[in-house]
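J.: The amino acid sequence is not available; the structure is as follows:
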């Protein structure tokens, strides 16, 4: 049986595992947003950054990529994803149905925010998000690089995220 992973942020441009197939897919009931304070990858405890997470919201949906893990790599992929995504337990690993563009529905490993976790910061104004992203740096590099890579990859695969596009433009003007 194929193992699927739902990518909506950095997994779009840096899955970190062998992908046998990818297809645009939509997850219902969740919205992609910078609702997680990053104290490891894109910020520090002293100066947190922001990373994308899936925030559970009624009537929301998020379109990203369903990534099929290459056969024989499932165990290693799951182990590495857990090391990467569950570093501070702000994400929760869930198996959720994603609706592929082809019409199929697949059950995919999906990382969603724990709204009760201390790193949850949903509902922050976009201007405040831009100020944080413009200046934060963590173990995986500058926060703005994460934003730019995600926004650019979404555009490359034909997905529009107006908030990310606005943030990328605003952060570029702050850092210019």
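T.: Here it is on my side, so go on. Just so it is clear, the model here is predicted, and its values are computed rather than measured. Numbers count the residues shown, from 1 in each chain.

J.: going forward, measure contacts between C-alpha atoms and count neighbours the same way
T.: Will do.

J.: Give me the neighbour count for residue 117.
T.: Neighbour count of residue 117, defined by other Cα atoms under 10 Å: 13.

J.: Is it correct that it falls within a helix?
T.: No - using DSSP: H, G, I helix; E, B strand; the rest coil, the secondary structure at residue 117 is coil, not a helix.

J.: Just give the nearest non-adjacent residue to it, would you?
T.: Once flanking residues are discounted, residue 117 sits nearest to residue 90: 5.7 Å by Cα to Cα, 6 or more residues apart in numbering.

J.: So the one you found sits against residue 121, correct?
T.: No - contact between residue 90 and residue 121 fails when scored by Cα atoms under 8 Å: they sit 10.8 Å apart.

J.: Neighbour count for the two, which is higher?
T.: It is residue 90, of residue 90 and residue 121, that has more neighbours when counted by other Cα under 10 Å, with 22 against 16.

J.: Tell me which residues touch that one, please.
T.: Residue 90 makes contact with 36, 113-114, 117-120 under the criterion Cα atoms under 8 Å, 6 or more residues apart in numbering.

J.: again with residue 40
T.: For residue 40, the contact set (Cα under 8 Å, 6+ apart) comprises 138-140.

J.: Just the ones of these in strands?
T.: Judged by DSSP state E, those include residue 138 as members of strands.

J.: ok, structure two:
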């Protein structure tokens, strides 16, 4: 596991952690991290796919900026939450855990734990064209559910936060169109 700074634990969420954190927090706030962007850049072989039929999930990829949510976990619960996050996010070691600096809306500067995509990992898909992404999204089903459901939930949460991701909308629209055309609903 990663060594953490003393005090409360901050976690940066940009995908399913935003809408399904599975932990209690004492504070949450919208934030932006710089140097990374949200991308469907990781093959999922556990939660939203299998090794034989992978899905596609979000990672923080290099470049740009990413709007998400920072969660503050009290120091007395930090080790428990960190262990839970490690078990959940590092199941295939696809992420590089990093402490990213960001600012809260009230101006406080924090360092939040973020799970950054590892471009050297075999599950790193990189930048895919829309058609390839749609195929992976449609085929992906793993321990936790369908890939398209995961992406829709993330997109819905982003919309609730006032974040409009046109590229993600396009992938969801095309995936839904293909589902209808093929007659394959999850």
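T.: Yep, it's here. Computed from a prediction, not measured in an experiment: that's the story for all the values here.

J.: Got a TM-score for the pair?
T.: Once the chains are laid over each other, their TM-score by TM-score structural alignment, normalised by the length of structure 1 reads 0.95; 174 aligned residues with a Cα RMSD of 1.1 Å.

J.: Which stretches in structure 1 count as strands?
T.: Using DSSP E, the strands found in structure 1 span residues 4-7, 19-38, 49-69, 91-100, 105-113, 137-138, 141-142.

J.: Buried deepest among these, which one?
T.: Most buried of the strands of structure 1, by mean neighbour count (mean count of other Cα atoms under 10 Å): strand 4-7, with a mean of 26.

J.: circling back: pull up the overlap in contacts between residue 90 and residue 121 of structure 1.
T.: Common contacts of residue 90 of structure 1 and residue 121 (Cα under 8 Å, 6+ apart): residue 36.

J.: residue in structure 1 matching residue 37 of structure 2?
T.: Here residue 37 of structure 2 is matched to residue 31 in structure 1, going by TM-score structural alignment.

J.: State which helix of structure 2 is the longest.
T.: Of all the segments of type helix in structure 2, defined by DSSP state H, the longest one is helix 166-182.

J.: That one: which residues count as buried?
T.: For helix 166-182 of structure 2, burial by neighbour count (16 or more other Cα atoms under 10 Å) applies to 168, 171-172, 174-176, 178.

J.: any idea which of those is closest to residue 136 of structure 2?
T.: Closest approach to residue 136 of structure 2 among the buried residues of helix 166-182 of structure 2 (Cα to Cα): residue 175, at 9.6 Å.

J.: wait, what's in contact with residue 78 of structure 2?
T.: 8-9.

J.: so what corresponds to it in structure 1?
T.: In structure 1, the residue paired with residue 78 of structure 2 is residue 74, using TM-score structural alignment.

J.: what's the spacing between its match and residue 108 of structure 1?
T.: 12 Å (Cα to Cα, to the nearest Å).

J.: Could you pull out the residues contacting both of these two?
T.: Both residue 74 of structure 1 and residue 108 are in contact with residue 3, where contact means Cα under 8 Å, 6+ apart.

J.: Residue 160 of structure 1: neighbouring residues, count only.
T.: Residue 160 of structure 1: 14 surrounding residues under other Cα under 10 Å.

J.: what does residue 140 of structure 1 give?
T.: 12.

J.: What of residue 118 of structure 1?
T.: By other Cα under 10 Å, neighbour count at residue 118 of structure 1 equals 11.

J.: Now which residue in structure 2 aligns to it?
T.: Residue 118 of structure 1 maps onto residue 122 in structure 2, by TM-score structural alignment.

J.: any idea how far residue 129 of structure 2 is from its match?
T.: Counting by Cα to Cα, the gap from residue 122 of structure 2 to residue 129 of structure 2 is 18 Å.

J.: Ok, residue 65 of structure 2 next?
T.: Residue 65 of structure 2 sits 21 Å away from residue 129 of structure 2, going by Cα to Cα.

J.: Could you do residue 167 of structure 2 as well?
T.: Per Cα to Cα, residue 167 of structure 2 is found 11 Å from residue 129 of structure 2.

J.: Report the set of residues contacting both of those two.
T.: In contact with both residue 167 of structure 2 and residue 129: no residue, using Cα under 8 Å, 6+ apart.

J.: can you tell me which residues contact residue 27 of structure 1?
T.: Contacts for residue 27 of structure 1 (Cα under 8 Å, 6+ apart) come out as 61-63, 96-99.

J.: Try it again at 7 Å.
T.: Applying Cα atoms under 7 Å, 6 or more residues apart in numbering to residue 27 of structure 1 gives the contacts 61-63, 97-99.

J.: same question, residue 130 of structure 1
T.: Residue 130 of structure 1 makes contact with 167, 170-171, according to Cα under 7 Å, 6+ apart.
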